[in-house]
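>>> The amino acid sequence is not available; the structure is as follows:
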C-alpha cells in the first residue's frame, strides 16, 4: 500500500525560505497564512552557538488527532497517507486547529488581500471562496499527487506531480515519495541516515521525517 511521506535533511537546509514562497505561490494562500514555515532555532551558549533551520507544516500523520475531533468528518486520512479536508463539510469549528500538535492549521473568516480590500488581478484570479471560514493546511500539493494517477508519473520523481516545496528546495534538503516502495528516494535515504519525527511520542506517526546525521 502506498504511503507518501517527506524527508527533510536538516544538515542541508539553509533557511532560505524558498519552500515557504513556493508553497504560497502554488496554493495562493491569503496574506499572513503560510502552510509551510521555516523555524530559525538557536542553541548553545556563546561562543559555541548553532543555528538550525526547521521546515514545518502539516505532518500528514498516520494517526491524525485532527481527524478524531472533527464532528462532520471533513478531515479524513486517505489511503495514500495524505490527510485531506473537505471544505464542503467543514463548519469552521476549529476543533482540529486546537487538536493539532504541530500548529499546522488556520482559519480565515474574511477575505484579505495584499493591498486593502481590492484584490490585485493575480489575487482575484486565484481567490477561492471555498477556503473562507473553513480549516486549511498543507495538502502535500494533493492536486499534483492525484494527477500522477492519470499521467502515470511518479510523485517524488517527476516534478509535475511532486509538492512545490520539494521542487523548489535549492539545497536538495527535501525529498518526497512512497515510503512503502524500497526503491523510492525517501526509503533509501531513511535507511542510510539517522532521523526523527516531531512529537512522535504522542503516537501521531507523522509523515515527515527529519534527518540529522549518518547512520
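Noted; the coordinates are in hand. As the structure is a computational prediction, the values presented were derived from the model and not from experiment. Numbering: from 1, shown residues only.

>>> C-alpha only now, for contacts and for neighbours.
Noted.

>>> isn't residue 41 right up against residue 49?
No. Using Cα atoms under 8 Å, residue 41 makes no contact with residue 49, being 10.5 Å away.

>>> what does stretch 19-36 rub up against?
The contact list for stretch 19-36, computed with Cα atoms under 8 Å, 6 or more residues apart in numbering, reads 37-38, 55-58, 104-106, 111-114, 123, 126-127, 137-138, 164-166, 168-169.

>>> Just to be sure, which of the residues you listed are found in helices?
Assigned to helices by DSSP state H, the following of these qualify: 123, 126, 164, 165, 166, 168.

>>> then this one, side by side with the first:
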C-alpha cells in the first residue's frame, strides 16, 4: 500500500472512530476482531527478554542503537530508558532509578484484536509485529497498549514499535539493544530451550522477577529483575531526562511524571 493511500485510509479510520463517538479510552477494552491466528516465526520458539535492572546504568546505548538500526523518526523510540528521581521510603533521600521500556510482546496482546485490518499480529514465536503494508495508521493499537510502547511513525504513517529486532534474530544476531548494552542488562532468548541463558535465569530468580502492570492480564514477556515495586504500576515519580527539542526549540518529546 503506497503512502498516499495509507494516509487516506488512516484518515477514514479516524473519521469513522470520531463519528461513532467511541472514546479512545474504550478502544483497549473493545475487541474489533477476534484474536487472529498466529503466523510466521518459528513455532518451536518462544522469545522473551529479561532486563536485569541491577546492571542497567542508564547510558541510553540501547536507545541509540535501536534508533539507528530501525530508522525511527526524531523524537520517537522503540525502546527507551526512563530515568526517575525517587525518594527512599525509609530515609527520604533521593536516588536515581532507571527503567528500560519497550513492547512487552505479551501472550495476550491487547493491541492485536483492536486492529481493524489485522495489521498487528503475533508470530508463532510470540513476537508481536506490524504489517506496514496493511496498516492504515488509525492508532487503535497505540491507544490499546498499556505500556505506551507504540507510536505512529511520521515517515510511514503506520504503527511502529519494538519487534525484538526479529530481522536480526532470523539472521542469528542479537537485537541491537541487547548487543549494545554495555552492562549486559538485557538478555533475550528462547524460553522453550531450558539451556538458554534466559530460561536458566528465570528458573534461578523466579521469585524475584516482576512484570509491568500484571493486573492488565496481558501476560508480558519482558521480565524485570531488581525492580523497585513502586514501578510495577505507573510510578509516582518525576522524570529527570528526555526533554528533546528541535532546531527551532520546539518540544519533540518529553518523559513526564507518571508516564
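Done, it's in. No experiment lies behind these values; they were computed from the predicted model shown.

>>> that older thread, tell me the two of the ones in helices among the contacts of stretch 19-36 of structure 1 that are most distant?
Based on Cα to Cα, the longest span within those runs between 123 and 166 and measures 23.8 Å.

>>> For the two, indicate the residue with more neighbours.
Between residue 123 of structure 1 and residue 166, counting by other Cα atoms under 10 Å, residue 166 is the more crowded of the two (23 against 16).

>>> what's the matching residue for that one over in structure 2?
Alignment note (TM-score structural alignment): residue 166 of structure 1 maps to residue 178 of structure 2.

>>> Trace residue 144 of structure 2 over to structure 1, please.
That one, residue 144 of structure 2, aligns with residue 99 by TM-score structural alignment.

>>> tell me the contacts of its match?
Taking Cα under 8 Å, 6+ apart, one finds 65, 66, 69 in contact with residue 99 of structure 1.

>>> Show me the strands in structure 1, by range?
In structure 1, the strands defined using DSSP state E lie at 4-9, 37-45, 48-56, 75-77, 83-85, 106-107, 135-136, 174-178, 193-196, 208-214.

>>> Which elements pack onto the fifth one?
I take that to be strand 83-85 of structure 1. strand 75-77 (3 or more Cα pairs under 8 Å, 6 or more residues apart in numbering; DSSP states H and E).

>>> what's in contact with the strand it packs on?
Under Cα under 8 Å, 6+ apart, the answer for strand 75-77 of structure 1 is 62, 64, 66, 67, 83, 84, 85, 86, 90.

>>> Report the separation between residue 155 of structure 2 and residue 243 of structure 2.
Remark: distance between residue 155 of structure 2 and residue 243 of structure 2 (Cα to Cα, to the nearest Å) = 22 Å.

>>> follow-up on the earlier one: who touches the closest residue in space to the match of residue 166 of structure 1 that isn't next to it in sequence in this structure?
Computed as Cα to Cα, 6 or more residues apart in numbering, the closest residue to residue 178 of structure 2 that is not its neighbour in sequence is residue 186, at 5.3 Å. The neighbours of residue 186 of structure 2, taking Cα under 8 Å, 6+ apart as the test, are 49, 50, 51, 52, 177, 178.
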